[in-house]
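>>> Sequence first, predicted model second:
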Amino acid sequence: MSEEIDKLRWGIGCLVGAALSYLLGEESRINAESLGRVIRVVQIKDSSLLFDTASIVLPLIVTVSGIVGSNKGLKLESSKVKAVILHETTSKCILKPCVKNEVDNRGNSVEVCSWKEEQKGSHTVKKEVPWYLDDGTSKVFVLNAESASKFWESVGRHVGSCKSQILPVRGTVVDSRQKEPDVLVKTTVTTQPLLITGTPLTVIGEAVKDRSGRIRIQQPERGPFYVSRKNIDELNDEFAGVERSLKCVSLVLSSCGIFLIGMHTFQCIKKRFFKQKSCKRCGHRINSEQRSSQLTECPLCREQANQLDRAFRG
C-alpha cells in the first residue's frame, strides 16, 4: 500500500515539476521575443537620429555596446584602476579584555590578558559616479545599472582593499600599569569594486534625452533592461537554449508523471477486480462437508476453496 502511495506522490511531483519547467521555458521564450524587437544601435553617434521616430515608437528600447568610462572615477588604493560602482562595507566589533591565569615554564602563575570579540555589526554603502559607454564615436550614459538583469553576472571579481583600526572607547591604550584594560573598538573598512573603467559592456534599455541633449539609457517601465558582457545575439541564443532545455525537461517529467500515475491506477483497478472476483461464489456444491474441508480448490472450475465453502454453507 505504501509503495502505491509513493508512486502516486512521485507522479504528482513529476507533473508539478513539468508544469514549472514549462512556465520557465515560456518565460525564456518571451524574453527572447522581447530582445527581437530591440533597436540595434551600431554606432552611438547615430543614436540621436532615433529620436525622430520617438513619437511613433515609445518607449525607445535600444541596445548599445561600448567601453565603460567616467569623467571622475573612484580611485582604489590597491590598484591603479578606477571604479564607477563599488561597495564599501564597514564592520565594527567590540573587543573586551579576558584575563586568564596560566602557568609558565617555571611553574609560576601568570596573568595573561587576551581580547575577546563580543559584539559585531556591519553596514554596506554603495558609491557610484556617473558613467557612460564609449564606442569611439560618441558616449551614452547609463542609469541604475545594478537593477538590470545579468548585471551581477557581468561584474568582475576585482581586488579590493581592507583597512583595520583599533581605538579605545575610553582612556588611553592599555599599558602594564593599568589593572583593567579599556574596552576597544575594531573598525574594518572593506572596499569591493563592482564595475571598473575599461570594461566592455552591452546595455539594453530605454533611450531618453535629457535637457542638456545628452542621451542616457535607463530602465523602462515595460520592457527589457540588461547590462551584460554578452551582446544581444549571445543573449538571444542563451534564452533560446534555456527554452529548449526546459521544454525537454518538462516533456521528460510529464512522461514520468503520467507513467507513475497510470501504473498506480492500473494496480488499484487490478486489486479491486481480484477482490470482487474472490468474493464471488462459483455455485458448485459438494455434498460431503468433510470432503469439502479438505479441498483447496473446486474440482470443476478450479476456483478457491473459500468460495466453495461459502457455496456449501449456503
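In hand now; what should we look at?
>>> only C-alpha atoms for contact and neighbour calcs from this point on.
Fine.
>>> Could you pull out the helices in the protein for me?
Counting by DSSP state H, the chain has these helices, from start to end: 2-36, 151-154, 232-279, 289-294, 305-313.
>>> Distance of the nearest residue to His87 once chain neighbours are set aside relative to Ile258?
Closest residue to His87 apart from its sequence neighbours, by Cα to Cα, 6 or more residues apart in numbering: Lys126 at 4.6 Å. Distance, Lys126 to Ile258, using Cα to Cα, to the nearest Å: 51 Å.
>>> Return the longest strand in this protein, judged by number of residues.
Counting residues, the longest strand found in the chain (DSSP state E) is strand 82-103.
>>> Please state the offset of that strand from the chain centre?
With Cα atoms, centre = their mean, to the nearest Å as the basis, strand 82-103 stands 30 Å off its chain's centre.
>>> Show me which parts of it are buried, residue by residue.
For strand 82-103, a neighbour-count test (16 or more other Cα atoms under 10 Å) marks 82-96 as buried.
>>> check contacts around Val125.
87-89 (Cα atoms under 8 Å, 6 or more residues apart in numbering).
>>> Phe239 too?
Contact analysis of Phe239 by Cα under 8 Å, 6+ apart lists 28-29, 31-32.
>>> What lies in contact with stretch 56-67?
Defining contact as Cα under 8 Å, 6+ apart, one finds that stretch 56-67 is touched by 38-44, 54, 132-135, 197-208, 220, 223-224, 231-232.
>>> 6 Å instead?
38-41, 133-135, 198-207 (Cα atoms under 6 Å, 6 or more residues apart in numbering).
>>> ditto for stretch 129-139
44-45, 66-70, 84, 140-142.
>>> ok, and here's another one to check against it:
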Amino acid sequence: MYFLNDVVSDIGVIDSFIIPDVISLYLALIAVEVRAGGDNSDPAMPTVIKAAVYLSCGAGVFYLLGREIKRRANYLSNILRVIELKRLGDYLQGDTTNILVVVSGKVGSAEPLNCKQGLLSVFVEEKAKVHFEIKLESGHLIKRSLNYLLQQNETSWYLEDNTGRVNVVEAESAVGFRDILNKYPLNIPSSEIFKKLVKPEGFKVLKYCCHESALNIGASLTFVGEAVRDKAGNIMIQRPKDLSFLVFGGEGSFNKMVSHRKANAEIYIFFSKVCGTIVVAMAIMYGVHFVRKFLLPFEWEKNKDLRKRSEKTISDSAAVQSMKKKKKKKKRKKKKMKMKMKIKMKMNLQLHFVLLNL
C-alpha cells in the first residue's frame, strides 16, 4: 500500500484500465472457487482452491502494479533532461511554445526573506499545533488537536546554475513541495498564538508547539514541469496542464527516484512470478485429483466399487485359506490320536502275555 500511495502522490493517478482488469480477474477466480468448492466430500480441496484463488489474485495485482510503476518510471526517465539552464531557450524556438522538461538548480532570489532562524529564504511559513480540551455542559471532556497557520511570506525566486537561471511559478502546488521545506522549532508566547483564536466556553489549552518551515537560499531542487515563455519572453517553469507538477530536493534526487521506482517495479513483478509459480505447482499437484473428482464422478464411483470388490475378494480368499489351515490341523490331530491308540493297544497286549506266562 505504501508504494501505491507513493506512486499516486508523486507521479499522478494510476490509469483507469488497471482497476477493471483487477476486478474482472478477481470475480473470475471467485466464480471458479464457487463452482469447484460445491462438493465438500474432500475437505482438503476447498482449502487448496481458496489458496490458489488468493495467490492468483495476488499475482495479478502485483504484476499490474509493477507494470504500471515501471511504465511511469520509464516515462519519467524519457522526459527531456536539461543539463544546463542556458540551453533551455534552444528548445523553445520556432513552433515549440511549451515542452515538458526536468531542470535542476539552486534556489536564488533578488529579494530574499529573513526567517527567524537568521537564514535567507524565499518561502517562510509559521504554523502552530494546539492540544486542548473542551468541557461540555453535561460535564464530559472532549480532547482535540488543532493545526493552523500563523503567517506565510513568499518572494519571487528562481533556479540557477553556473550557466543561467529560470523562474518557477506556483511551486507551492508541486507534489513534494512540503517535503523540501526545512522545519525549525519556534518559541512564541501563548498570548500571541491565541489572540486570533476564538475560544468557546470550557476551552482549556493542554499544550502547544510552533514550527517554522522555510525554503532556504542555495537549496538544490529538481523540477518536472512545463517550460514556457511569458509575455516578456522570459523562460519559466510552470505546472503542466495534464500532468503532475513534481519537485525533489537534493542533488541527483530525480535519478534516485526513477531508479527507486524501477527497482520497486521489479520487486512487484518478481512477487507476481513467485505467486504464479506456486499456483502452477498447486495445479500440477492437485490437477489429476480435481479432474477425477469433479469432471468424472461416474468413473470415480466405479473405481470405488471396484476397490470395494477387490477388498471383499481378498478378505474372502483369506477366510478360505484360514479354513483350510484349520482342517489340516484337525487331520493332524486325528492321526496323532490314532497313533497313540495303536501304541497303547500294543502295550496292553504285551502286558497281557507277560501276565499269562507268569
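The structure has been received and is ready for your questions. Worth saying up front: this structure is predicted, and the values here are computed from it rather than measured.
>>> Mind checking the TM-score on these two?
Here the TM-score for the pair of chains, by TM-score structural alignment, normalised by the length of structure 1, is 0.65; 257 aligned residues with a Cα RMSD of 3.9 Å.
>>> End to end on stretch 94-113 of structure 1, go ahead and measure it.
Terminal-residue distance, stretch 94-113 of structure 1 (Cα to Cα): 16 Å.
>>> Show me how far it is from its chain's centre.
49 Å.
>>> And stretch 6-26 of structure 2, by the same measure?
That offset, for stretch 6-26 of structure 2, works out to 13 Å (Cα atoms, centre = their mean).
>>> on that earlier part again, which among the contacts of stretch 56-67 of structure 1 end up buried?
In these, the ones that pass as buried (16+ other Cα under 10 Å) are 38, 40, 133-135, 198, 200-207.
>>> quick revisit: need the max-distance pair from the contacts of stretch 129-139 of structure 1.
For the contacts of stretch 129-139 of structure 1, the maximum inter-member distance is 22.8 Å, found between Lys45 and Val84 (Cα to Cα).
>>> before we move on, back to that, same for the longest strand of structure 1, what does it pack against?
With contacts taken as 3 or more Cα pairs under 6 Å, 6 or more residues apart in numbering; DSSP states H and E, strand 82-103 of structure 1 sits against strand 74-75, strand 109-128, strand 184-196.
>>> buried stuff in stretch 261-278 of structure 1?
Here stretch 261-278 of structure 1 shows 261, 263-264 as buried, counting by 16+ other Cα under 10 Å.
>>> Now tabulate those in CSV and tack on distance to Phe151 of structure 1.
Listed next are those as CSV, based on distance: Cα to Cα, whole Å:
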residue, distance to Phe151 of structure 1
Ile261, 43
Met263, 47
His264, 47
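>>> Pull the contacting residues for Thr190 of structure 1.
So Thr190 of structure 1 contacts 88-89, 161-162 (Cα under 6 Å, 6+ apart).
>>> What is the aligned counterpart of it in structure 2?
Using TM-score structural alignment, the equivalent of Thr190 of structure 1 in structure 2 is Cys210.
>>> how about Leu186 of structure 2, what's its match in structure 1?
Checking with TM-score structural alignment, Leu186 of structure 2 has Ser161 as its match.
>>> After alignment, which residue of structure 2 pairs with Leu20 of structure 1?
Per TM-score structural alignment, Leu20 of structure 1 is aligned with Val61.
>>> what's the neighbour count on its match?
23 (other Cα atoms under 10 Å).
>>> Relative to Ser272 of structure 2, how far out is it?
For Val61 of structure 2 relative to Ser272 of structure 2 (Cα to Cα), the value is 8 Å.
>>> How about Lys329 of structure 2?
Remark: distance between Lys329 of structure 2 and Ser272 of structure 2 (Cα to Cα) = 71 Å.
>>> Between these two, tell me which one has more neighbours.
Ser272 (24 against 11).
>>> Return the residues in contact with the counterpart of the more buried one in structure 1.
Using TM-score structural alignment, the equivalent of Ser272 of structure 2 in structure 1 is Ser250. Neighbouring residues of Ser250 of structure 1 by Cα under 6 Å, 6+ apart: 18, 21-22.
>>> Could you rerun that using 8 Å?
By Cα under 8 Å, 6+ apart, Ser250 of structure 1 lies in contact with 17-22.
>>> Out of the residues you listed, grab the one that's most surrounded.
Most surrounded of the contacts of Ser250 of structure 1: other Cα under 10 Å gives Ala18, at 24 neighbours.
>>> hang on, that one packs against Val249?
Yes - at 6.9 Å, Ala18 of structure 1 counts as touching Val249 under the criterion of Cα atoms under 8 Å.
>>> Leu186 of structure 2 reaches His211, doesn't it?
Yes - with contact defined as Cα under 8 Å, Leu186 of structure 2 counts as touching His211 (5.0 Å).
>>> Between the helices and strands packed on strand 82-103 of structure 1, which shows the greatest average number of neighbours?
strand 184-196 (a mean of 20; mean count of other Cα atoms under 10 Å).
>>> And the residue nearest to the match of Leu186 of structure 2 when sequence neighbours are not counted, how close does it get to Arg40 of structure 1?
With sequence-adjacent residues excluded and distances taken as Cα to Cα, 6+ apart, Ser161 of structure 1 is closest to Thr191, at 5.2 Å. Separation of Thr191 of structure 1 from Arg40 of structure 1 (Cα to Cα): 36 Å.
>>> Over to stretch 224-241 of structure 1 now: how far is its first residue from its last?
18 Å.
>>> What residues of that stretch count as buried?
Neighbour-count burial for stretch 224-241 of structure 1 [16+ other Cα under 10 Å]: 224-232, 235-236, 239-240.
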